[in-house]
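S.K.: build me a model:
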Amino acid sequence: MSDNLSEMLAAPLLPLREEWVAPDYQEEAAHARALHDEDPDLYWEWVAKQHRWQRPWSTLRTGGFGDFEYYVGGRINVADNCVDRWAEDPQTRDKPAVIWEGEPGDSRTVTYAELADEVGRFAAGLSSVGVRRGDIVAIYLPNTVEAFVAIHACNRIGAIYTILFSGFSEEAVRSRLAQAEPKAVVVADASYRRGHEVPLLDTLRAARADLVEQPVTIVFDRTGHGVALTDGEVDYAELLAQQTVSAPMAQMDPNEPAFLIFTSGTTAKPKGVVHSVGGFLVGTWANAHWQVGPQDRDVYWVAADVGWLTFPIQAVIGGLANGMTIVCYEGALDAPTNERFYQICEKHAVTKLLAAPTVLRMLRGLGEEINHAHPLPLLKLVTAQGEPLDSETFTWTNEHLSGGLPVINAYGQTETGSTWTYPIYGVDPLKAGSAGTPVPGHTCAVVDDEGQPVPVGVKGNLVITRPFPTLARSVWKDPDRYKETYFARFPGAYATSDEAVIDPDGHLWVLGRSDDVINVAAHRISTMEIEEAVGGVPDVLEAAVVGVSHATKGTVPVAFVRLTQDAPSDTVDTITKTVPQQLGKYVQLGAVYVVDALPRTRTGKTVRRLLRDVATDGRPSGDTSAVEDIAVLDRIVELVSRAKQNSGAQG
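M.R.: Below is the predicted model:
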């Protein structure tokens, strides 16, 4: 084991400050863990009882990995539990459900009663244009109230929705439409991003042109410019206004498909991962319940894009299922100024925040002057997920943001449908960089390549050892691919394809994708370990490390780094010396590229596979449709090309 990993695993437990403790959650978490210890299915029975069922289930669970079902015989509706149950309660009907802000500064607050009315009427509108139970509806919207409405309108009538990321290219939209074959598409004319209009409707029109069956297109006029509709297009506002009564509430089998989410593709065709009605509902309720700890008067900002599964998990389904008030912001967090993030927190009295680690690194990089100017006294929790959280960023957030607050680092995947390992809010001690311990209802192991458990402190393959409700049920139109991808390698377990290690305190450290575990001179090491070493060098704001093929060493790591403005001129030399000092002489960086920005998705994830392409081939060869600012990638291509030319000339 490298010295750096040893140092990570030796990180001390950080007991919660007295003001961070949630006594009610301590008692409830103890009860939930006792149920889990007796039988995880008893825990999932308790979770299900927190919801409103149209008909009770007869059997809690049947089957195992690849063919399991939960709550067999029951009937439930997601919209009923996320919207109507709160709209019918006199104590919550006038509570804000969604507080929305657009990038230009326009805003709208919608109560649970208002949301229920709009969902019910839009569901009737979908029915009026021919959408039936089991039909696919594609939702190609930015972060708007209409996205909440469209999703729950589908839930209400039993249509299967699929969300298309609003940053997708024409080809990315086309491929997903071709696979999903939607009966209808809900789209905005455009969205705002960094002061520019992103033409969603134009992209959709080009993408759908080659489809055999043309979907009905429902157009939301986001910009207010007025939209000249073509054949097969319907105005969202007019369709809504035409409906005088809500659509009937469908009684859904909890194991029916609720939605598809397509994994981003490189060379392979994107997979349409299928999640279930009842499983996703109860699991995301539990996810938000333990990770965020909903409390009276909380205002929860999920600073993510609706096209990232985190947003449906934490906001649209899990957040609303807990009766929370959700902040939904359309634009970039640093536009038009670096203070935008802080301004949104202040304007809407945000008490809890979810963001990708990249957002926290951005805040850290802005400096203490801005942070001190915006003390954010109401903010009492930050939770992060989506990519590994480095210890430096954890520590800065924990000690400096809002004068110091708990930071919950959570881990999950598109296929797991929720994050499933993290410290429970207000209950569990924290540890910088770890993903805590599995929450009730989930079990895992770290195993070698033969599937045998490895000792504490030894890296291995992370597997899940028992089904749970939010786990994906299939791949759309390709069940064999589902079983082969997730269950073939380790029979009797779900393969996450991530590498991990468990420390002596039982905390799980997810080190990154197994294919990001590189072999340097016959030694296996994860790119996250190297990123931790690079990120610990003073004046390094952010680092992304990828492996590049090497004739003699097998693979060499290459680092892309973003530095502070005042970084000394010898910082790169310091980085190249520090890595082998911390990790071993065999870990020598093949190159260090200083960049002004890293390529990210709109949700803030760094697209490391494209950096690997550029470092290897000089250009991106995979799908670039999810990259927010392609100019960032172009600048990196030019930088790497110039560096290689200079190296060749010197050689």
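
S.K.: only C-alpha atoms for contact and neighbour calcs from this point on.
M.R.: Fine.

S.K.: if I look at Asp334, how far off is Asn155?
M.R.: Per CA to CA, to the nearest Å, Asp334 is found 34 Å from Asn155.

S.K.: more neighbours: which of those two?
M.R.: For Asp334 versus Asn155, the count of surrounding residues by other CA atoms under 10 Å is larger for Asn155: 26 against 16.

S.K.: gap between that one and Gly73?
M.R.: Going from Asn155 to Gly73 by CA to CA gives 19 Å.

S.K.: kindly report the same for Arg481.
M.R.: Arg481 sits 28 Å away from Gly73, going by CA to CA.

S.K.: for Glu19, same thing?
M.R.: Counting by CA to CA - Glu19 and Gly73 are separated by 44 Å.

S.K.: who has more neighbours out of these two?
M.R.: Using other CA under 10 Å, the more surrounded residue of Glu19 and Gly73 is Gly73, with 14 against 9.

S.K.: next, the contact list for that one, please.
M.R.: Residues near Gly73 by CA atoms under 8 Å, 6 or more residues apart in numbering: 55-59, 253.

S.K.: what's the answer for Asp67, then?
M.R.: Counting by CA under 8 Å, 6+ apart, Asp67 makes contact with Arg473.

S.K.: and it, that one's in a helix?
M.R.: No - Asp67 sits outside any helix when classified using DSSP: H, G, I helix; E, B strand; the rest coil, being coil.

S.K.: next, the second sequence, to be compared with the first:
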Amino acid sequence: MTEDFDVKLVESDVRYTPGPEYKADSWLGDYETAYQAFLADPDGFWDRIARELDWIRPWDAVKEWKYPYARWFVNAKLNITANCLDRHVKNHRRNKVALLWQGEEGAERIYTYQKLLSEVSRFANGLRKIGVKKGDRVCIYMPMVPEQIIAMLACARIGAIHSVVFAGFGVTALNLRIREAEAKVVITADISIRRGKAIPLITTVQESILNAPSVEHLIIYRRRKEPPVEIRADFEKDFYGLMEGMPSECKPEVMDAEDPLFMLYTSGSTGTPKGIVHTSAGYMVGTYYTTKFVFDLKENDIYWCTADPGWITGHSYIVYGPLAVGATVFVTEMTPDYPDPGIWWKLIEEQKINVFYTAPTAIRMFMKMGEEWPDRYDLHSLRIIGSVGEPLNPEAFVWYHHAIGKDRCPIVDTWWQTETGMHMITTMVGEPMRPGFAGKAVPGVIADVVDKEGNSVPPGTGGFLAIKAPWPAMFRTVYKNDERYRKYWETIDGVYAAGDLAVKGRDGYIMVLGRADDIIIVAGHNIGTAEVESALVSHSAVAEAAVIGKPDPVKGNSIKAFVILRVGNKPGDKLMQDLIYHVRMTLGPIAVPHEIEFVDKLPKTRSGKIMRRVLKAKELGMDPGDISTLEE
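M.R.: Model (predicted):
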């Protein structure tokens, strides 16, 4: 693979060295010391971190590893919400602000740790009253409001397994996720508010549960006051009505270390989305550790992650990680360009944000609009800035460092996945940064770039990104499809194959290039080619479809579809618009093709598999590589 990479870029000596004020002051020490301590005693490393948290019963062993299955903190008992809430209420953070929320309409709500614990307990008691118990699945389809976080924590409080679905998904995608999870309860809101407009959610949900027999109750957070959404008392419950009269104390369910905490559906390259299952103890320890040390969080920091809990970033680095640490978390439903492209920088100035974590898509959008917008605001409260979701290209890194970080803030460019649950590769605070390179494995993780046989590649060359040992926050299975879990560990013998291509620099820094399989990352969201193709083929005019990702200067990638029509249908602008609308209604706006090309045939292997890389190579004017398996 080495001929495919720009060695000049890989071996560039460009470095950004943080000032002495950014040297680590925790027990971890500097990166090399911490990493060597981990290698010398991996279990001892994680044991020490876990002991910073509260446990109902301690573990018999830190881990049990029977390839490819792991158990972490074996036989320990805990509840993650006791660490996210009760622990802080008991330990002098009772009146500290946990959540600070700001809405588009100027509303602001503040939850101290005590208030958040009380609200979570009341909602958890309400769930128990309607029959939700440990092990039941609860689907949450909500906008970025405090009630979404309360619902997640309430599920975890009573041992129910939450499945959060991003509120941008359409009816078909939501229905699939509800049915796959066999959700007993669905929690939603009547509307979300985006760019000054009310976006109805309730109609999407009501339609999606028509063919979901497992659903016993629909809980609705009613935001619209006039006219309010009507509640059918036999089946539907008002969010706050459910909490009425409920005690503000709720004893947390005793969870085994390996009891499931949540499942989160992520797009697969083939077939249906994968229900990634995370368990209680390892996930808690991994997200607590990485939030605290990767972001170098201080007691008085105000922390803002711009993600949504509909994705893993929101689970790990809005909810569970920061609250386990005891941080003050700023949350907003505001989009980065409404009412103008300065709104996020205005919020940073007003709220005095110290740690800011966003996506390369947003950074590239701001680059396009110029430095004049951030220059209008005082960003000197920022101490650490981060990136997540896809590779941060060197140009965006340099702009982010200069325009937002003011040439002083370290950038933690993090690589990790829904499946990993926690940060795996980054440049730890205090270490030299290299534009284009995420960095090295965090202490506690063994990452490498390997060839197809699993052999480590030499510095300056490329290969497949792999993890060579288990880690606490690793997912345990794919819900009802353990074969798909094992595939991660069996694709390349002996390692976890992440599915990403990467380059190893001379100094061990890793540059992540992007997906090696049929996943398209659009604005930081993983979109499975199979889902978009299935949506297109479900239209009565379409016989076959294939989609590819095309480089986009802002979104990272846009989606292009190649469509074969059924006999009797003719291509045209009207049909193209119909197909775009059809995908939008089926999957939601994030999966809509930017282009559609009508074709007579698609490149396939002799076994009938569509060769998307051939389509992509032709589209981008590249060499398609080996096409010996291509059908004549």
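
S.K.: got the buried residues for stretch 467-486 of the first structure?
M.R.: Buried residues in stretch 467-486 of the first structure, counted by 16 or more other CA atoms under 10 Å: 467-476, 482-483, 486.

S.K.: which of those fall in strands?
M.R.: Among these, the members falling in strands (DSSP state E) are 474-475.

S.K.: just put the buried residues of stretch 467-486 of the first structure in JSON lines and tack on distance to Leu363 of the first structure.
M.R.: Listed next are these as JSON lines, based on distance: CA to CA, whole Å:
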{"residue": "Pro467", "distance to Leu363 of the first structure": "37"}
{"residue": "Phe468", "distance to Leu363 of the first structure": "35"}
{"residue": "Pro469", "distance to Leu363 of the first structure": "35"}
{"residue": "Thr470", "distance to Leu363 of the first structure": "32"}
{"residue": "Leu471", "distance to Leu363 of the first structure": "33"}
{"residue": "Ala472", "distance to Leu363 of the first structure": "34"}
{"residue": "Arg473", "distance to Leu363 of the first structure": "38"}
{"residue": "Ser474", "distance to Leu363 of the first structure": "38"}
{"residue": "Val475", "distance to Leu363 of the first structure": "37"}
{"residue": "Trp476", "distance to Leu363 of the first structure": "39"}
{"residue": "Tyr482", "distance to Leu363 of the first structure": "39"}
{"residue": "Lys483", "distance to Leu363 of the first structure": "41"}
{"residue": "Tyr486", "distance to Leu363 of the first structure": "36"}
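
S.K.: which helix or strand contains Met110 of the second structure?
M.R.: Actually, residue 110 of the second structure is Ile. It isn't Met. Element membership for Ile110 of the second structure, per DSSP states H and E: strand 108-112.

S.K.: do the same with Asn338 of the first structure
M.R.: Following DSSP H and E, one finds Asn338 of the first structure outside all helices and strands.

S.K.: which position in the second structure aligns with it?
M.R.: If you follow Asn338 of the first structure across to the second structure using TM-score structural alignment, you land on Pro341.

S.K.: same check, this time on Gln452 of the first structure
M.R.: Counting by TM-score structural alignment, Gln452 of the first structure lines up with Asn455 in the second structure.

S.K.: that match: neighbour count?
M.R.: Neighbourhood size, Asn455 of the second structure [other CA under 10 Å]: 14.

S.K.: ok, now Pro312 of the first structure?
M.R.: Using other CA under 10 Å, Pro312 of the first structure has 24 neighbouring residues.

S.K.: could I get the contacting residues of the equivalent of it over in the second structure?
M.R.: In the second structure, Pro312 of the first structure lines up with His315, judged by TM-score structural alignment. With contact set as CA under 8 Å, 6+ apart, His315 of the second structure has these partners: Pro309.

S.K.: ok, His315 of the second structure to Leu242 of the second structure distance?
M.R.: Applying CA to CA, the value for His315 of the second structure to Leu242 of the second structure is 24 Å.
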